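Peer 1: structure, please.
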Amino acid sequence: MQVDHWTVVVWRGSLQFLGLLLLISLVYRQRTFEVFRSIGTLGLLLATVFCFSTILFIISVSYTLVANTLVILASAPFFAAVFSLIFLKEAVGRHTWIAIFVAFAGIALLTLDSSGSGSLMGDLAALGVATLMGAYFTIVRASREVNMIPAMAVSGIMAASVALPFAAFPDMSETQMLAGGAMGFIVAPLSFALITIGPRYLPAPEVSLLLLIETVLGPLWVWMVISEEPGFYSLIGGAVVVTTLFLHSMYSLQRYRRRNAVAKG
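Peer 2: Below is the predicted model:
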């Protein structure tokens, strides 16, 4: 039986909250409440942003190809660059602006396979996820001194609460329950914790390069498991976006290392 996306959000959000709460409790023990309280206003904003990005992500993969979702999501660092310019007053280099325009051309090409079909809604939802993830990276960068993993737990229960009134809760097979449990209780909490910690210790170009692994391997795994094949324009548009992000990240990483070398004398 096909499980509606609202039910998936409830399961994923609830288990994400429980998984991260367990992890935080094991690490901080008596200080758990204090760690949650320390996230402050920025933490609540981060939780809200990630709450709606989670909902849009589930909607996206429900209505379009997983490959389309992941390729569009890969443009999140470009949104982060724009938000950093607006809110953190960080300059955006010419090479980043060029990469942004080329990447959006690739996304426009990718959506040609979705034009006139319900999957266009999925592509637009993915673009919303990329925008929100850009905001997410910007908030993490602005609050790098604060442990924001508790905010990810809060975002899980927020997403579940938003989706609950719309969830149908159909009967689920044992396989679906195991898959949902593994995704919500293990995979999602660990991946969100790591993606929150990573930008605090790695330069942005390296984070972008590592995130490309998901963009490349995700569609391959989906093709191997459920034989979901992207269309011609999805392949071409995806190649444009991934190549652009790869070249941009490599160039940015080289500039970062050169600046560090000069600073160290």
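Peer 1: CA only for contacts and neighbour counts going forward, please
Peer 2: Noted.
Peer 1: next, count neighbours for Leu235.
Peer 2: Other residues near Leu235 number 18, with proximity taken as other C-alpha atoms under 10 Å.
Peer 1: just Ala163 next, same as before
Peer 2: The number of residues packed around Ala163, counting by other C-alpha under 10 Å, is 19.
Peer 1: is it true that it touches Trp11?
Peer 2: No. In this structure, Ala163 is not within contact of Trp11 by C-alpha atoms under 8 Å, at 9.7 Å.
Peer 1: Three-state assignment for Val3, please.
Peer 2: coil (DSSP: H, G, I helix; E, B strand; the rest coil).
Peer 1: apart from its chain neighbours, what residue comes closest to it?
Peer 2: Sequence neighbours aside, Pro170 is the residue nearest to Val3 in space, at 6.6 Å (criterion: C-alpha to C-alpha, 6 or more residues apart in numbering).
Peer 1: near the one you found, how many other residues are there?
Peer 2: By other C-alpha under 10 Å, 11 other residues sit near Pro170.
Peer 1: and it, which of the three is it?
Peer 2: Taking three-state DSSP as the rule, one finds Pro170 in the coil state.
Peer 1: does it touch His5 like I think?
Peer 2: No. When contacts are counted by C-alpha under 8 Å, Pro170 is not listed as touching His5 (11.2 Å).
Peer 1: please compute how far the top helix by length along the chain lies from its chain's middle.
Peer 2: Longest helix in the chain, counting residues (DSSP state H): helix 232-263. Distance, stretch centre to chain centre, for helix 232-263: 18 Å (C-alpha atoms, centre = their mean, to the nearest Å).
Peer 1: check stretch 56-73 too.
Peer 2: Once both centres are worked out by C-alpha atoms, centre = their mean, stretch 56-73 turns out to sit 11 Å from its chain's centre.
Peer 1: one more, for comparison:
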Amino acid sequence: MERHIPVALAPHRLGLLLVAAAAVLWSTAGYFTRAVPLDIAALLFWRGLFGAITSFVFVLVRERRNTLRAFAAMGRIGLLFCLLSSCGMACFVASLKLTSVAHVSSIYAAVPFAAAGLAWLVMRERVSPAVLAASLLALVGVAVTVAGGMGEGSLLGDVLALAMTLFVAAFMVLRRRFPDVPLVPAACVSALLPALASLPFVSTWPAHGQDIAKLIAFGVSNMGLALVFFTIGAKFIPAAQTALVGALETPLAPLWVWLAFGETPRGPTMLGGAMVLFAVIGPIAWDQWRDAPNRLQKCT
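Peer 2: Sure thing, here's the model as predicted:
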């Protein structure tokens, strides 16, 4: 069946495209947490609620009469995914409220190193020298950001960002290890769990229609579509490469906040973000250049 897939939409490239799209959508989280004046619990509730609705509609359109069966087929691996994803997303939103967007995104950039290590431990999945070098460069970029920009963040926020990074790395390896498990329904459940858990602690509610519109956009794009794209795309590419492409969020997240609110990152943060961006683009460009002769042969 794979020979019928256009070259531009071959599984590996489709995976890269979907994970990159998820990273772009996730990079807007800092903007939304600044744009809507609500507490952490309220943001988790609305983001999770609209994210779950979006994911459910996707599953409903895709499965139709088999929707309930698709949820039942998640199994223990699907439930484990729900747990990892829910904890990671909760840490993500909380860290954005407690520390700077630049710090959160830069610490998250360490996920390639964590995913590569976990993938090797769990599956003995080898990492190419280019990806390994890029992961190390991304890790150095994180160190530069955190060490040089302490005044931007808080210790608790940084710790939550690190916990989120480890949860996401574990999910990437889990997805790669069990590619046939229907995890898109699990994405719906993992979006709903933080919403239900945070509901009793909500102390502020949106006061204006504009805030509600932003919350809908937050949940649909940053939770619903991003998680679906990421879940599908991570099936087709190695865990370390998934993490590298996902690190595109690092330079983008501070950019949106700077454009909207003038939250300017310090010099070390910008340098660390640039290092991470180079670490992401470098291996992809190298692979494209190396595989160019093979693509020409396929075309002829």
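Peer 1: measure the residue nearest to Val3 of structure 1 to Trp6 of structure 1 for me?
Peer 2: 11 Å (C-alpha to C-alpha, to the nearest Å).
Peer 1: and if you look at Tyr28 of structure 1?
Peer 2: Counting by C-alpha to C-alpha, the gap from Tyr28 of structure 1 to Trp6 of structure 1 is 32 Å.
Peer 1: neighbour count winner among those two?
Peer 2: Remark: of Tyr28 of structure 1 and Trp6, Trp6 carries more neighbours, 22 against 12, as counted by other C-alpha under 10 Å.
Peer 1: aligned partner of that one in structure 2?
Peer 2: Counting by TM-score structural alignment, Trp6 of structure 1 lines up with Ala41 in structure 2.
Peer 1: so how far does the host helix or strand of that match sit from its counterpart in structure 1?
Peer 2: Ala41 of structure 2 is part of helix 40-63, with elements assigned from DSSP states H and E. With mean C-alpha distance after the TM-score superposition for structure 1, helix 40-63 of structure 2 departs from structure 1 by a mean of 1.5 Å once superposed.
Peer 1: after that helix, which helix or strand is next? Please name it.
Peer 2: That would be, after helix 40-63 of structure 2 and using DSSP H and E, helix 67-72.
Peer 1: how close does that following helix sit to structure 1?
Peer 2: Mean deviation for helix 67-72 of structure 2: 0.7 Å (mean C-alpha distance after the TM-score superposition for structure 1).
Peer 1: other SSEs contacting that helix?
Peer 2: On a contact count with 3 or more C-alpha pairs under 8 Å, 6 or more residues apart in numbering; DSSP states H and E, helix 67-72 of structure 2 meets helix 40-63, helix 183-198.
Peer 1: onto which residues of structure 1 does it map?
Peer 2: Going by TM-score structural alignment: helix 67-72 of structure 2 matches residues 32-37.
Peer 1: now do the buried residues in the matching stretch.
Peer 2: Thr32, Val35, Phe36 (16 or more other C-alpha atoms under 10 Å).
Peer 1: can you list those residues in CSV and add distance to Leu88 of structure 1?
Peer 2: Formatted as CSV, the buried residues of stretch 32-37 of structure 1 follow (distance: C-alpha to C-alpha, whole Å):
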residue, distance to Leu88 of structure 1
Thr32, 30
Val35, 25
Phe36, 25
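Peer 1: what is the nearest of these to Gly134 of structure 1?
Peer 2: Set against Gly134 of structure 1, the nearest of these by C-alpha to C-alpha is Phe36 (23.1 Å).
Peer 1: distance of the residue lying closest to the closest one once chain neighbours are set aside from Pro165 of structure 1?
Peer 2: Once flanking residues are discounted, Phe36 of structure 1 sits nearest to Pro150: 5.4 Å by C-alpha to C-alpha, 6+ apart. Separation of Pro150 of structure 1 from Pro165 of structure 1 (C-alpha to C-alpha): 25 Å.
Peer 1: so which of the two has more stuff around it?
Peer 2: Pro150 (24 against 11).
Peer 1: wait, what's in contact with that one?
Peer 2: If a contact means C-alpha atoms under 8 Å, 6 or more residues apart in numbering, then Pro150 of structure 1 has Leu20, Leu21, Ile24, Val35, Phe36, Ile39 as its contacts.
Peer 1: counterpart of it in structure 2?
Peer 2: Using TM-score structural alignment, Pro150 of structure 1 pairs with Pro185 in structure 2.
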